[in-house]
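**Q** from the sequence below, what's the structure:
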Amino acid sequence: MENQGNTYSELQELSNSDYKLTAGEADIKGWTVQNESETQIGKVRDLLFDPINNAVRYLIIDLDDLGVDMESKGVIIPIGLAHLHEREDIVILPNIHTDQFKALPYYVSGEVDQNVENEIRTIIGSPAALRLEEKIVELDVAEFYNHHHFDKAQFYNRDRKIHL
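**A** The predicted structure is shown next:
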């Protein structure tokens, strides 16, 4: 299978890169992040950008103290797992369980490598399977971002019907 220009590369924070948002890409820094029950779970700090493939890959989210033995922390979430609210400047992040938030590694600027990304993919797994996946098969680096977790079209689609 041809790689389709989606190879793995070092990621940069959008605010520290030359990347410019294009039409249809909202500047979501500072927006509230809610779960599907309209509970605020954090705020968008920044986006992680892939300069080789010219694509946003992750949301950097500062999670609130959600109780249940989980303090506030910064994490990265693949962009395709979230979506924009239909009308308001809110990011909706459904299908991630509190245990998954607790298990996600702390985000440290400049320290996101393939091991961290594989750990995140293992923790999040497939949204359909949620916590049922025990182990993700060995991932092909050339195809890493060819996964629905990185589908930015889903993220920016405000016409999506939201069932809150």
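**Q** only C-alpha atoms from now on, for both contacts and neighbour counts.
**A** Noted.
**Q** what's around Asp159, how many residues?
**A** Asp159 has 11 neighbouring residues, counting by other Cα atoms under 10 Å.
**Q** from Pro78, how far out is it?
**A** Here Asp159 is placed at a distance of 20 Å from Pro78 (Cα to Cα, to the nearest Å).
**Q** where exactly do the strands run in the chain?
**A** 12-13, 32-34, 40-50, 55-63, 73-78, 83-84, 90-92 (DSSP state E).
**Q** tell me what the first one is packed against?
**A** Meaning strand 12-13. strand 40-50 (3 or more Cα pairs under 8 Å, 6 or more residues apart in numbering; DSSP states H and E).
**Q** try the third one
**A** For strand 40-50, the packing partners by 3+ Cα pairs under 8 Å, 6+ apart come out as strand 12-13, strand 32-34, strand 55-63.
**Q** go on, the fifth one?
**A** Using 3+ Cα pairs under 8 Å, 6+ apart as the contact criterion, the neighbours of strand 73-78 among helices and strands are strand 55-63.
**Q** now the angle from the strand it packs on to strand 73-78?
**A** 150 degrees (axes from the mean of the first three to the mean of the last three Cα atoms, to 10 degrees).
**Q** Proceed likewise with the subsequent sequence, for comparison:
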Amino acid sequence: DIRGWDVRYKNGEKIESVEELILDAKAQKVRYMVVDLDENELRLEHRRIVIPIGFAELDSRTDDVLIPNVSVDQLCNLPDYKKDILTPEFERRISSTFGRKVKAEPISTNKKLEKDERRNEEKRIEERKITETDIDNDIEQEFYSHEHYNLDNLYKNRPNREKTQRLQDSEYDQGLRLWEKRSEGDTIDTSDLTEEERQKLLKYRRDLYRERRYRNERV
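**A** The predicted structure is shown next:
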């Protein structure tokens, strides 16, 4: 959960923090992060903007969110995000700001039609009000099959850390299973274990010992 983490520009300037994440209710995937530009170090106008999650990358060492592929001009040109409102038209404007070609409705030159369209748009907005953490509109799901919404980009700077964590969890789980093979006399017959299994069992015993010792020292 990256809510509350600082968002930093490519040169390290703080843009502010992740205020909220917006979820696609249908696909159960994060699509955007909401960023409040209050007190940002780029001297941008104070307002709230929405950035597609595919532009976010976790820093390799600190709990910061980096946006190295976003320019200052793009940040300035993003539309203001109004609380609890997200429409397909708004999402297309965001994508267009980042250089993506998206389908747009033709603009009418008839003033009466323009007025009617604005009134209808306001009505649609009212009907599509959502919670800040949820998207449930009629935009096509193919729209999100784009690099702008690739959640894997978030972890691209931490592959080794994630891999190490998974490896440690795997070794612990395997050690636990071996430990549960103990006999009624609390001893384990290791004659049928491979050297790798013995090492995992030994590691689990050490970890268990450290945990028990730590608990005893705290008592």
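**Q** quick one on the thing from earlier: let me have the strands of structure 1 in a markdown table, adding distance to Thr98 of structure 1 and mean neighbour count as columns.
**A** Converted to a markdown table, those look like this (distance: least, Cα to Cα, whole Å; neighbours: other Cα atoms under 10 Å):
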| stretch | distance to Thr98 of structure 1 | mean neighbour count |
| --- | --- | --- |
| strand 12-13 | 25 | 20 |
| strand 32-34 | 13 | 22 |
| strand 40-50 | 10 | 22 |
| strand 55-63 | 11 | 23 |
| strand 73-78 | 13 | 22 |
| strand 83-84 | 19 | 22 |
| strand 90-92 | 15 | 23 |
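**Q** want to throw these into a markdown table with distance to Ile120 of structure 1?
**A** Formatted as a markdown table, the strands of structure 1 follow (distance: least, Cα to Cα, whole Å):
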| stretch | distance to Ile120 of structure 1 |
| --- | --- |
| strand 12-13 | 17 |
| strand 32-34 | 19 |
| strand 40-50 | 14 |
| strand 55-63 | 11 |
| strand 73-78 | 8 |
| strand 83-84 | 18 |
| strand 90-92 | 19 |
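**Q** out of these, which gets nearest to Asn118 of structure 1?
**A** strand 73-78 (11.5 Å; Cα to Cα).
**Q** what's the closest one aligned against in structure 2?
**A** Under TM-score structural alignment, strand 73-78 of structure 1 corresponds to residues 47-52 of structure 2.
**Q** all the helices of structure 1, residue numbers only.
**A** 98-103, 114-124, 152-156 (DSSP state H).
**Q** out of those, which is closest to Leu84 of structure 1?
**A** Smallest distance to Leu84 of structure 1 across the helices of structure 1 (Cα to Cα): 6.0 Å, for helix 152-156.
**Q** how close does the closest one sit to structure 2?
**A** Its aligned residues in structure 2 lie a mean 1.3 Å from helix 152-156 of structure 1 after superposition (mean Cα distance after the TM-score superposition for structure 1).
**Q** distance from the chain centre to that helix, please.
**A** Relative to the mean C-alpha coordinate of its chain, helix 152-156 of structure 1 is positioned 11 Å out (Cα atoms, centre = their mean, to the nearest Å).
**Q** quick one: neighbours of the alignment partner in structure 2 of Ile120 of structure 1, just the number.
**A** Matched by TM-score structural alignment, Ile120 of structure 1 corresponds to Ile94 in structure 2. Counted with other Cα under 10 Å, residues neighbouring Ile94 of structure 2 total 22.
**Q** in stretch 154-169 of structure 2, which residues are buried?
**A** The neighbour-count check on stretch 154-169 of structure 2 (16 or more other Cα atoms under 10 Å) flags Leu154 as buried.
**Q** now do it: distance to the chain's middle.
**A** 15 Å.
**Q** any chance you could list what contacts it?
**A** 53-60 (Cα atoms under 8 Å, 6 or more residues apart in numbering).
**Q** out of those residues, who has the most neighbours?
**A** Busiest of the contacts of stretch 154-169 of structure 2 [other Cα under 10 Å] is Ala56, holding 28 neighbours.
**Q** correct me if wrong: it contacts Asn153.
**A** Yes: in this structure, Ala56 of structure 2 is within contact of Asn153 by Cα atoms under 8 Å, at 6.8 Å.
**Q** sorry, back to before: looking at the strands of structure 1, which is nearest to Ala142 of structure 1?
**A** strand 40-50 (13.7 Å).
**Q** residues in structure 2 aligned with that closest one?
**A** The aligned range for strand 40-50 of structure 1 is 14-24, by TM-score structural alignment.
**Q** before I go, just wanted to say thanks for your time.
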